[in-house]
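Asker: sequence? don't have it. structure:
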């Protein structure tokens, strides 16, 4: 009887470990995919911003154009770095939560999705604001 109880407890521990590993892998994959997608979107935004800046500033001096392009590129690079750092922090936090607290898989996925959506929205808003400011300043 005691042996059966011990075997059942070992099976339960193995199942918990497998669930934790699966959740961690899923979270890492989701975050990596989101980071890659965000980077691709940001690259497109950079090209669009540069085109807008070139079109708006065509009549201005070359020095001003170079300054504007450099500023836009620096802002976008900073945004990309911030997004990557946030993604790494999200991965670490989720792994710690899953391992320490043993949260249910669904809750972890929901938390990750919400955090990622918030990060993407913030990035898009920042980029749009920068583009609008650049266009308004140099019109």
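Answerer: Received it, and whenever you're ready, just let me know what you need. Just so you know, these numbers come straight off a predicted model, no measurement behind them.

Asker: can we go C-alpha only for contacts and neighbour counts from here?
Answerer: OK.

Asker: for the protein, what spans make up the helices?
Answerer: Along the chain, counting by DSSP state H, helices occupy 2-57, 62-101, 105-137.

Asker: from the middle of its chain, how far away would the last one be?
Answerer: Here helix 105-137 shows a centroid-to-chain-centroid distance of 8 Å under the convention Cα atoms, centre = their mean, to the nearest Å.

Asker: got the angle for that helix vs helix 62-101?
Answerer: Orientation check (axes from the mean of the first three to the mean of the last three Cα atoms, to 10 degrees): helix 105-137 against helix 62-101 gives 170 degrees.

Asker: this is the comparison structure:
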């Protein structure tokens, strides 16, 4: 796989902001969160993940899994068989991410209605 998909999206930021920005960039799309959420219940095969995550293409699932594996958040296990069985599961690092993601989910749920209202007000203004 080409390494060109791994861009340094935070190169322009001050050094002290980069770690947080890099992590938030990783989860800026919906697919990484969806995959991590599915793997929170335990190991899954590729096809199980594809079936469970509505709207994700096989290519996007593959890219998301590779990125999460590259970051050490998931582990890929291949069982020799015909065809080979491949299972994905959260690594210890991925499991340690559950608490902050749940806290972020709670915050978003509590504030989404207010944020939507702010957006409506902003969009209706003459800005």
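Answerer: Happy to help now that I have it. Keep in mind that what you see is a predicted model, and the values were worked out from it rather than measured.

Asker: overall similarity of the pair, as a TM-score.
Answerer: The TM-score (TM-score structural alignment, normalised by the length of the second structure) is 0.22; 57 aligned residues with a Cα RMSD of 5.5 Å.

Asker: re earlier: need the helices of the first structure in CSV (columns: mean neighbour count).
Answerer: CSV is the format used below for those (neighbours: other Cα atoms under 10 Å):
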stretch, mean neighbour count
helix 2-57, 15
helix 62-101, 16
helix 105-137, 15
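
Asker: any idea how far residue 76 of the first structure is from residue 121 of the first structure?
Answerer: Distance, residue 76 of the first structure to residue 121 of the first structure, by Cα to Cα, to the nearest Å: 15 Å.

Asker: Please read the previous query as pertaining to residue 98 of the first structure.
Answerer: Distance check for residue 98 of the first structure against residue 121 of the first structure: by Cα to Cα, it reads 25 Å.

Asker: and if you look at residue 6 of the first structure?
Answerer: 49 Å.

Asker: What sits closest to residue 90 of the second structure if chain neighbours are left out?
Answerer: Spatial nearest neighbour of residue 90 of the second structure, chain neighbours left out: residue 74 (4.2 Å); criterion: Cα to Cα, 6 or more residues apart in numbering.

Asker: cool, residue 78 of the second structure as well?
Answerer: residue 86 (4.5 Å).

Asker: coming back round to it: OK, contacts around the residue nearest to residue 90 of the second structure?
Answerer: Applying Cα atoms under 8 Å, 6 or more residues apart in numbering to residue 74 of the second structure gives the contacts 65, 68, 88-91, 93-94.

Asker: Could you dump those residues into TSV and include neighbour count, distance to residue 23 of the second structure and secondary structure?
Answerer: Listed next are those as TSV, based on neighbours: other Cα atoms under 10 Å; distance: Cα to Cα, whole Å; DSSP: H, G, I helix; E, B strand; the rest coil:
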residue	neighbour count	distance to residue 23 of the second structure	secondary structure
65	22	16	helix
68	20	11	helix
88	20	21	strand
89	23	19	strand
90	27	16	strand
91	17	16	coil
93	12	13	helix
94	19	12	helix
